[in-house]
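Peer 1: fold the stuff below for me.
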Amino acid sequence: MKRISVLQIFRTRQRNGFSLVEMIISLSLGGLVVLAIAHSIVDDLTNSSKVLKSFQVTSSQKLVLDLVESDLSYGALIDYSSPEFGQSGCPLTGRKPILSIQAESGVITYTVGSAPSKIWNGDVLMRCGPAYGLDGRLSHSNQFQNRVLLDNVSCESGECLRLEPTGLDGISKIILNQDLFSGSHGSWAVKTDRYVDTALAL
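Peer 2: Just a heads-up that it's a prediction; the model follows:
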């Protein structure tokens, strides 16, 4: 029997070309490779977008914590069981009080609930209280302002904003938590906290 070498088969294949079945198999394998590469690129872009969104939210949360810390420096935290808790110089319109601070000019109240207008997404975190002047100090005016601090707040994984005692005299922890939702990213929580040196009436 005449033996046919691999080289002879390859040369014959070069002359005759590939069969239709072989071409279909080759195209299918190539398509799978391209699909895998495209899927990897999409995953990388999705993760990058999620990281960017988390960074933006964290930056906004830090600004809110700056404001809470400043408010606390002008007053004392009101206990949840106190009759003064939740009293507000602004209409709550169904929003839930989550933090109250007794300042010299009145009670500063942080609330969570429905947005006051359609320009905001989802529930919002709002602050009702005196404004800060150009000198960076809290106004002693009795004219309170109700301002949105964060939107798209759901707080399903915990309270949006709270203070916790640390066991150390005059040291407490401010915690701000948001649950973010996206059709492409699913849901995830972004939390920022900070230790503050203040005497709180917890």
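
Peer 1: CA atoms for contacts and neighbours, from now on please.
Peer 2: Will do.

Peer 1: what about the longest helix in this protein?
Peer 2: helix 20-73 (DSSP state H).

Peer 1: who are the packing partners of that helix?
Peer 2: The criterion is 3 or more CA pairs under 8 Å, 6 or more residues apart in numbering; DSSP states H and E, and the helices and strands that helix 20-73 contacts are strand 96-103, strand 145-150, strand 171-182, strand 186-197.

Peer 1: pick the most buried one from those strands.
Peer 2: Most buried of those, by mean neighbour count (mean count of other CA atoms under 10 Å): strand 96-103, with a mean of 21.

Peer 1: quick one: contacts of that strand?
Peer 2: 71-72, 74-79, 85-87, 107-113, 160-162 (CA atoms under 8 Å, 6 or more residues apart in numbering).

Peer 1: report the buried members of these.
Peer 2: Buried members of the contacts of strand 96-103, scored by 16 or more other CA atoms under 10 Å, are 71-72, 75-79, 85-87, 107-113, 160-161.

Peer 1: inside strands: which ones of these?
Peer 2: Residues of the buried ones among the contacts of strand 96-103 located in strands (DSSP state E): 75, 76, 77, 107, 108, 109, 110, 111, 112, 113, 161.

Peer 1: sequence B follows; please return its structure for comparison with A:
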Amino acid sequence: MCRSGSAQGFTLVELMLAALLGTFLCGVVFQLLFAEIRQGGALAESLQLKQWQRRTLQLVKHDLERASKWQIDPDASADWPCALADRQPKLAITPRDGSDPVVYSLGPAPSAIWRGDVLMRCGPAFDLRGGIRSGSSYLNRVVLDGVDRFQLHQPSGLPVLQMQLEQRTRQGGRVRLQGVG
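Peer 2: Here you go, the predicted structure:
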């Protein structure tokens, strides 16, 4: 059977509707894809922040292992081995060898490359194996940035510290870690 020329193919209206429907479906698929990428990025950032928080907990534990005593929220006006620059000292750890205390402080970042408030460690430098380099001078180093909370609590009668860390992500979320050292 032979069709006439007008009965073959699609009309312009049908082609326009098909193109519109195809464009709409592509838009939906791209929106879902971009949302998945954003969610994956946020998850990756949260996991990275958790890893950095665990590393910070290990660093504090390492300093506490060498301690003869520690003080939570020490006096900011004391003579510390490093300048605090408007940061609040949160923890001062006095080593057994009687050297200057290692001080963890929280406050404004030392430069614009850091996000928000930073947790800094004022203490002796480390060697390549992660141990304290003997005879090294004290250095102020950023341990974490974007810190919203760094709280320490010593349970009555126990020689341990409970630590709570909270950081914010770039998308405004929060990542929390609680640990004991």
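
Peer 1: overlay the chains and give the TM-score.
Peer 2: Overlay of the two chains. TM-score (TM-score structural alignment, normalised by the length of structure 2): 0.78; 175 aligned residues with a CA RMSD of 3.0 Å.

Peer 1: still on that earlier bit, out of the helices and strands packed on helix 20-73 of structure 1, nearest to residue 51 of structure 1?
Peer 2: Nearest to residue 51 of structure 1, of all the helices and strands packed on helix 20-73 of structure 1, is strand 186-197, at 10.7 Å by CA to CA.

Peer 1: what's the angle from the closest one to strand 171-182?
Peer 2: Angle between the axes of strand 186-197 of structure 1 and strand 171-182 is 160 degrees (criterion: axes from the mean of the first three to the mean of the last three CA atoms, to 10 degrees).

Peer 1: hang on, residue 18 of structure 1 in a strand?
Peer 2: No: judged by DSSP: H, G, I helix; E, B strand; the rest coil, residue 18 of structure 1 forms no part of a strand; its state is coil.

Peer 1: that one: neighbouring residues, count only.
Peer 2: By the criterion of other CA atoms under 10 Å, residue 18 of structure 1 has 12 neighbours.

Peer 1: do the same with residue 148 of structure 2
Peer 2: Residue 148 of structure 2 has 19 neighbours, counted by other CA under 10 Å.

Peer 1: these two touch, right, it and residue 164?
Peer 2: No: contact criterion CA atoms under 8 Å: residue 148 of structure 2 and residue 164 do not qualify, at 10.5 Å.

Peer 1: with distance to residue 15 of structure 1 added, can I get the helices and strands packed on helix 20-73 of structure 1 in a markdown table?
Peer 2: Shown next, in a markdown table, are these (distance: least, CA to CA, whole Å):
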| stretch | distance to residue 15 of structure 1 |
| --- | --- |
| strand 96-103 | 80 |
| strand 145-150 | 70 |
| strand 171-182 | 56 |
| strand 186-197 | 54 |
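
Peer 1: who wins for proximity to residue 120 of structure 1 among the ones you listed?
Peer 2: strand 145-150 (8.8 Å).

Peer 1: what angle separates the closest one from helix 20-73?
Peer 2: Per the same axes, to 10 degrees, the angle that strand 145-150 of structure 1 makes with helix 20-73 is 150 degrees.

Peer 1: distance from strand 145-150 of structure 1 to the middle of the chain?
Peer 2: 17 Å (CA atoms, centre = their mean, to the nearest Å).

Peer 1: mean shift between it and structure 2?
Peer 2: Its aligned residues in structure 2 lie a mean 1.4 Å from strand 145-150 of structure 1 after superposition (mean CA distance after the TM-score superposition for structure 1).

Peer 1: that strand aligns to what range in structure 2?
Peer 2: Aligned using TM-score structural alignment, strand 145-150 of structure 1 spans residues 139-144 in structure 2.

Peer 1: list the contacts of the matching stretch.
Peer 2: With CA under 8 Å, 6+ apart, stretch 139-144 of structure 2 has contacts from 52-53, 56, 82-83, 118-125.

Peer 1: tell me the spacing between the counterpart of residue 127 of structure 1 in structure 2 and residue 172 of structure 2.
Peer 2: Per TM-score structural alignment, the equivalent position to residue 127 of structure 1 in structure 2 is residue 121. Counting by CA to CA, to the nearest Å, the gap from residue 121 of structure 2 to residue 172 of structure 2 is 25 Å.

Peer 1: thinking again about what came up before, what's the angle from the longest helix of structure 1 to strand 96-103?
Peer 2: Using the same axes, to 10 degrees: helix 20-73 of structure 1 against strand 96-103 is 30 degrees.
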